[in-house]
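Trainee: here is my input; please provide its structure:
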Amino acid sequence: MEQMRKLPIGIQTFEKLREESYLYVDKTAIIYQIVSGSILYFLSRPRRFGKSLLISTFEAYFEGRKELFEGLAIEKLETRWEQYPVLHLDLNAEKYDTKEALEHMLSRSLSLWEERWGSDVAEISLSARFSGIIRRAYERTGKQAVVLIDEYDKPLLQAILNEPLLDEYRRILKAFYGVLKSSDRYLRFVFLTGVTKFAQASVFSDLNQLNDISMKPAYATLCGITKEELVDTFGIEIEALGNKNGLTFDETVHRLASLYDGYHFEESAEGVFNPFSLLNVFDSCKFDNYWFQTGTPTYLVDLLKQSDYDLRLLVAGVEVTASAFSEYRAEANNPLPMIYQSGYLTIKGYDREVRLYTLRFPNDEVRYGFLNFLVPFYTRVTDDETGFHIAKFMRELRAGDVDAFMERLKLFFAGIPYDLSDNTERHYQAIFYIVFTLMGQFVETEVRSARSRADAVVKTRDAIYVFEFKLDGKRLVKVGVNFSKETRNVDRYIMEE
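Mentor: Next comes the predicted model:
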């Protein structure tokens, strides 16, 4: 068996990736465009999309590590390879459950920098120390400093439903990040990454010169892998995956696209694949929901429940303006920005005339993984039980056993505690939507518009099942109509109450 090449699963350091000959999708042409542009940048991308590796790549570039970029696009673009003092702050690895925890983490990073660039006893606050470090780094080297901040919003996300603590974090980080404006003369380059962008009025209010490239077309493929990059870089892995699963090369690419492609970070931009899922499917040679196995943030479910958001909108897709999903505002009671920026919805269409975006699940991995994740929070059916029931649902309808199907459906509702349901039609419709959408993994299903009734259509090889669900207690009349292809007219109909 041919030896598989080294896949950079979990590798977040550019130096390690290059020195140990891991596969690398070359993004350095875009990186060169960024470092040649403005000074302060911000990029929002979902977790596991390569933000930390991107920050590490910037670090290697500004340290003048030319040898690490041999053979890459930037080698032909850059001629100077200057070395700058780099301040790299990673907020991703800590748990921030108190104000003191955040302050301690920032202080620890400042202390490490002060060991190299010196300190001043007059600098007491976190922001004063940060400002002093940037200035001394410039004075001692004669080169402006580079500041790289990875996952700037991690403390904010951990406190998102704790308003007093969230306010404390906003206050601390606003002052800390505000140093980047007052230190402008000493800065060569600043790049911040995060999952979500909190409203301008909170953390970034002092950084009015910040260039947010999260939805700009030139940078839409900076994180993620395009179809062309997939085929060019991972041709050997695609072939091995196809051989393992009895698929041709093209069939394998199509299957990969349906599961892991479809992320659009700008309305006209090319879609990209989830890099974490791709690397893992190549490593295991098995199609699975890898992104979800790393853990879905429970704060998303809490936000959904707290805001009473209609889950059917997530299934059917939602049309919104850019302001409705580009920034998160806690006071707006709108979970959509967090859902979009966390990677569970993406841009699937844009009406230029009225400037409305259509947001939907990017692919099957997210669609089915997210809905499976939601079921235990809206019923008392566990993750394992959900998969079992969905498989049984599919088999029962294929066998034409509607009675068994309906009895199993009752199990989904029998265990719903009173505290999980407001006893409204919408709550039960949402559960029906989840169940029938999950069945779409195995049989063709359709659910009606989220703004209409919670009807569902299931198509098997031998039959079409039409479901309509009512909670209002009105008289229910069922009419079934068969249309003849031969006569091109109604052949027969039946009606019953």
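Trainee: switch to C-alpha atoms for all contacts and neighbour counts from now on
Mentor: OK.
Trainee: all strands of this protein, in order?
Mentor: 40-44, 86-90, 145-150, 187-194, 211-212, 318-320, 346-351, 356-360, 444-447, 456-459, 464-467, 478-484, 489-496 (DSSP state E).
Trainee: the last one packs against which elements?
Mentor: What that stands for is strand 489-496. If contacts are counted by 3 or more CA pairs under 8 Å, 6 or more residues apart in numbering; DSSP states H and E, strand 489-496 sits against strand 478-484.
Trainee: can you list contacts of the strand it packs on?
Mentor: The contact list for strand 478-484 (CA atoms under 8 Å, 6 or more residues apart in numbering) reads Asn489, Val490, Asp491, Arg492, Tyr493, Ile494, Met495, Glu496, Glu497.
Trainee: for the residue lying closest to Leu102 once chain neighbours are set aside, what are its contacts?
Mentor: Among residues not flanking Leu102 along the chain, Tyr96 sits closest, at 5.8 Å (CA to CA, 6 or more residues apart in numbering). Taking CA under 8 Å, 6+ apart, we find Tyr96 in contact with Leu102, Pro155, Gln158, Ala159.
Trainee: and this one, so I can compare the two:
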Amino acid sequence: MKYPIGIQDFRKLREGGYVYVDKTMNLYRILEGGSYFFLSRPRRFGKSLLLSIINELYRGSKELFQGLWIENHWDWEGEYRPVIWLRFASFNYKDNELKAAIWEGVEEAAESLGIELDNRELTHPLQQLIQKAYHHFGQKVVLLIDEYDKPIIDYLDEPEKAEANRDTLKWFYSVLKDSDPYLELVFVTGVSAFSKVSIFSDLNNLYNLSLVAPARTLLGITQEELEHYFAQPLKTVDKEEVRRWYNGYSWGGTERVYNPFSILSFFRGGGEYRNFWFETGTPTFLVKEMKKRSYFNLRDTLATQHDLNSFDLRNLQPIPILFQTGYLTIKHYEPADLVYTLDYPNQEVRHSLQEVLLKEYLDYPSENPVPKVLRLREAMRSGHLEEAFQIINSAFSEIPYDHWKGQTEHFYHAVVALIFSLLGTYIRSEVHSSRGRCDALVETADRVYALEFKLDKSAGEALQQIQDKGYLEPYADSPRQKIAVGINFSSAERRIVEWEAVELYF
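Mentor: Prediction:
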């Protein structure tokens, strides 16, 4: 089986004999319902491949669709449309002014259609290309725009540059509304939510597919598709573990899909669990912003649709950016309240983001924190609590003294929470922040620990809270040891200075 990792050309995919999960029925039903579409999805989700499929459909490349659903439903006898396909990832805006890079990109698109554009000083590039293509071919034009917002996304940490690029893009797209008589279809893809970037403010007929039912599984691979198209490689792996690691993306709270890049990389790598998607683009800017705003526990985050579409370049909010870029996804939608519950999509993203966030909180220590977490796992498994707390203290000891100035109890809890959340990758460890839940529950084969942390108080007080609140009572029927652990952290000494543990019996 050949896995099309990184292949964005539908012709190359089909002629090369690569596996293709047939999404043509989804696409056909969307295209039937309108002419102007926008779809936002995180990187590495197949947006470029989707536009390549649309390109081949309108060019009449029937041979590429043999055996697919759309082969017997598309009008192959109709007149085919000229296709303008603009890919901002290929525009050279990092070495040139964006407007100059746009002109170069549009001129290349014109050349591919056999069209020559007029002097740059006299006309608008996109308007000129659309109209010339229309008159040259005598047919309405299909306009595909891939990664429309890349010149903004690439400069989120430089607000002035991002705003300047946004203004240029608004100028570029401003001609679409008046170009309607020449256009058969407009399909725009990107990462960010367009409604708050103010680029398409004049194009009120652009239908946002991002959260609507017809497009929720248009990109990504559903569990049913995975088991159908990848039945053979699935025989050699634990399906539930694969699901835990790579499934979970949702744009409605019900249907869930795998990131294609991750799951295909997993199969090609012989079933080795790794952080494939995350490694291709660590969100350094977002991680710094999360620490600055004291974010560390992103599970069960509530957001409105307005929040999810928020995109203020002068006041970037981490939650909508994390959602739009794929580090959070929709876990549940409550229509009565118009509220979404967000969470990490899967183990791959949760572990990776928490690892880099812990490094940021610890100011990038000399040793990666993961080996410490693994040693912590072994200490908890063997019941060596003294060793476990030495490991936690060693993590705190690497934080430079100057970085402790002005830190609050929240900072301490963030580091502890991230350590135990990462521990949950290797053994069951849950960190809770809601009232009435202990700070951490750790389950091993022989023991269940309830841990409660206090700052500048006493271990006895923490221990008493575990007993009073009955944190271990749900495990009364378990044959494992039930151990309550109270821990006190000193802000002056910047370490755990006292702990008490007692085995509870029910």
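Trainee: what TM-score do we get after superposing?
Mentor: The TM-score (TM-score structural alignment, normalised by the length of the first structure) is 0.88; 472 aligned residues with a CA RMSD of 2.7 Å.
Trainee: now the one residue sitting closest to the centre of the first structure: closest residue in space, sequence neighbours ignored.
Mentor: By CA atoms, centre = their mean, the first structure has its centre lying nearest to Gly343, at 1.9 Å. Spatial nearest neighbour of Gly343 of the first structure, chain neighbours left out: Pro46 (5.0 Å); criterion: CA to CA, 6+ apart.
Trainee: the second structure: which residue goes with that neighbour?
Mentor: Counting by TM-score structural alignment, Pro46 of the first structure corresponds to Pro42 in the second structure.
Trainee: show me the contacts for that match.
Mentor: Per CA under 8 Å, 6+ apart, neighbours of Pro42 of the second structure: Gly190, Val191, Gln324, Thr325, Gly326.
Trainee: and the alignment partner in the first structure of the third one, how many neighbours?
Mentor: In other words, Gln324 of the second structure. Using TM-score structural alignment, the partner of Gln324 of the second structure in the first structure is Gln341. Counted with other CA atoms under 10 Å, residues neighbouring Gln341 of the first structure total 24.
Trainee: hang on, the earlier thing: neighbour count and distance to Leu314 of the first structure for the contacts of Tyr96 of the first structure - can I get that in CSV?
Mentor: Below are the contacts of Tyr96 of the first structure laid out as CSV (neighbours: other CA atoms under 10 Å; distance: CA to CA, whole Å):
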residue, neighbour count, distance to Leu314 of the first structure
Leu102, 19, 34
Pro155, 24, 27
Gln158, 16, 23
Ala159, 19, 24
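Trainee: what would these look like in CSV with distance to Phe413 of the first structure?
Mentor: Below are the contacts of Tyr96 of the first structure laid out as CSV (distance: CA to CA, whole Å):
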residue, distance to Phe413 of the first structure
Leu102, 43
Pro155, 37
Gln158, 32
Ala159, 32
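Trainee: please tell me how far the closest residue to Arg171 of the first structure other than its chain neighbours sits from Arg329 of the first structure.
Mentor: Among residues not flanking Arg171 of the first structure along the chain, Val203 sits closest, at 7.6 Å (CA to CA, 6+ apart). Noted for Val203 of the first structure: a distance of 11 Å to Arg329 of the first structure, by CA to CA, to the nearest Å.
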